[in-house]
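Asker: Predicted structure and sequence below. I'll ask about it afterward.
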Amino acid sequence: MSLRQIRVFPDPILRKKCRTVRRVDDKVRGLAQDMLETMDAAGGVGLAANQVGALQRVVTLHLPGEESGIILVNPEIRDTQGEREVIEGCLSLPGYEGMVKRSMIVKARWLDENGSKIKVTAENLFAQALEHEVDHLNGILYVDHLHEHEKLAAAGTHIAEGQPHMHDLEVELHVEHNNDDSKPSESEVEVVHSTIKFSDLYSQSSVDQMQYDLRLAGYVSDSVKTLESETDLT
């Protein structure tokens, strides 16, 4: 067993749909054991395979109070009942939590690490965790379920009205006001602070290489490093 790197948004693998596992073999069991160790080391309740870079429908869960975690291969949610609002977090969005709606009761099935069929009727945190992790396998993050812009905040805090938070990303734009090819003076460069929503962000490969689509914010980006104003900046 070994610890694996947990992928953090906006790593594009988090938006990819995981493939069905054809056979529960030693390779799948090895992945699942690594996931259990990684999840426990990070203090998580659940982990999906794409969160550690593997596009397979494998989930691990370790509910509070339980002696050990469990492995779920090809988990499916068959039915849900009721609805409640819950606070939710994610190892791929560290340090933040949001208010989302989840089912009160979830009926699910999966294969265990031996390939045996398991069926459960889950409630409370178990039901919530099942929905959260199956979402991951389908490329869905819990922030996609936010009904209101303000319902995501730094863990344990309340967001003041008008303050940027994780649903916004703060960006700093350097806008040149000269039209020739000469190097602009300091007075010809305006620094503009703005915020971009998740819907205006995309990533090509990793957090370090992520780019921003600024067109909806009123800017055009010809490259990662050059940003030019398209509209009035005031």
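Answerer: Happy to help now that I have it.
Asker: When you work out contacts or count neighbours from here on, use the C-alpha atoms and nothing else.
Answerer: OK.
Asker: quick one: buried residues of stretch 66-75?
Answerer: 69-75 (16 or more other C-alpha atoms under 10 Å).
Asker: What's the first helix or strand after the helix or strand containing residue 79?
Answerer: Assigned by DSSP states H and E, residue 79 belongs to strand 70-81. Sequence order places strand 84-89 as the next helix or strand after strand 70-81, per DSSP H and E.
Asker: Tell me the helices and strands packed up against that following strand.
Answerer: With contacts taken as 3 or more C-alpha pairs under 8 Å, 6 or more residues apart in numbering; DSSP states H and E, strand 84-89 sits against strand 96-102.
Asker: just to revisit the earlier point, could you dump the buried residues of stretch 66-75 to JSON lines with distance to residue 25?
Answerer: JSON lines is the format used below for those (distance: C-alpha to C-alpha, whole Å):
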{"residue": "69", "distance to residue 25": "19"}
{"residue": "70", "distance to residue 25": "16"}
{"residue": "71", "distance to residue 25": "13"}
{"residue": "72", "distance to residue 25": "13"}
{"residue": "73", "distance to residue 25": "11"}
{"residue": "74", "distance to residue 25": "13"}
{"residue": "75", "distance to residue 25": "16"}
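Asker: ok, structure two:
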Amino acid sequence: MAVRKVVIYPADILEKNCDKVTKFDRRLIKILNDMYDTMIEFDGVGLAAPQIGLKQRIAIVDIDDELGTVELINPEVVEASGEQTGPEGCLSFPGLYGEVTRPNFIKVAAQNRKGKAFVLEAEGFLARAIQHEIDHLNGILFTSKVTRYMDEKELGGGEKE
């Protein structure tokens, strides 16, 4: 396992639609493990493959709750409802934070590291973090959804996604 370099904006890969994962092998497991190490090293709560230079539909999220680390391969939001507005940051935009409105509840269909399909329901901060990472896989940056930029001191313990 290794900490990888985080891709910083502006980099073309951050605005590209990622390719579907079709091979579930040791290389994928290494990528997932490296993504986890990288996310922890940079104090994030989520990381998407394009943020480490890979144009693949792979994302991980860990908001430090009982669910632990959520690995999402080829994730798609299949249901969304409600609304929440809150602060977001991004490891690819160091020091930049903004208020973003997203659905409060989501249902996501994805695959695990072995290719097994699963459905995950999430709400609140977990839903926010997952949506942020799925946006990365679709070439969408949180800055396109910011309604108001914030100073770091306004965050009060918010996490970088």
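Answerer: It's in. Every value quoted in this text rests on a predicted model; they were computed, and no experiment measured them.
Asker: which SS state does the residue most central in space within structure 2 fall under?
Answerer: The residue lying closest to the centre of structure 2 (C-alpha atoms, centre = their mean) is residue 133, at 2.3 Å. With DSSP: H, G, I helix; E, B strand; the rest coil as the basis, residue 133 of structure 2 sits in helix.
Asker: from what I can see it touches residue 59, true?
Answerer: Yes: taking C-alpha atoms under 8 Å as the definition, residue 133 of structure 2 is a contact partner of residue 59 at 6.2 Å.
Asker: all helices of structure 2, in order?
Answerer: Ranges of helices in structure 2, per DSSP state H, are 26-41, 124-137, 152-155.
Asker: Could you report the distance from the aligned partner of residue 132 of structure 1 in structure 2 to residue 24 of structure 2?
Answerer: Counting by TM-score structural alignment, residue 132 of structure 1 corresponds to residue 132 in structure 2. The gap separating residue 132 of structure 2 from residue 24 of structure 2 is 24 Å, by C-alpha to C-alpha, to the nearest Å.
Asker: hang on, the earlier thing: what's the local residue count around the match of residue 132 of structure 1?
Answerer: Here the number of neighbours of residue 132 of structure 2 (other C-alpha atoms under 10 Å) works out to 25.
Asker: and if you look at residue 196 of structure 1?
Answerer: Counted with other C-alpha under 10 Å, residues neighbouring residue 196 of structure 1 total 19.
Asker: and if you look at residue 227 of structure 1?
Answerer: By other C-alpha under 10 Å, the residues close to residue 227 of structure 1 number 16.
Asker: Can you give me every residue that contacts it?
Answerer: Contacts for residue 227 of structure 1 (C-alpha atoms under 8 Å, 6 or more residues apart in numbering) come out as 173-175, 219-221.
Asker: Distance-wise, check it relative to residue 108 of structure 1.
Answerer: Distance from residue 227 of structure 1 to residue 108 of structure 1, by C-alpha to C-alpha: 48 Å.
Asker: likewise residue 4 of structure 1?
Answerer: Taking C-alpha to C-alpha as the measure, residue 4 of structure 1 falls 27 Å from residue 108 of structure 1.
Asker: Also residue 84 of structure 1?
Answerer: Taking C-alpha to C-alpha as the measure, residue 84 of structure 1 falls 18 Å from residue 108 of structure 1.
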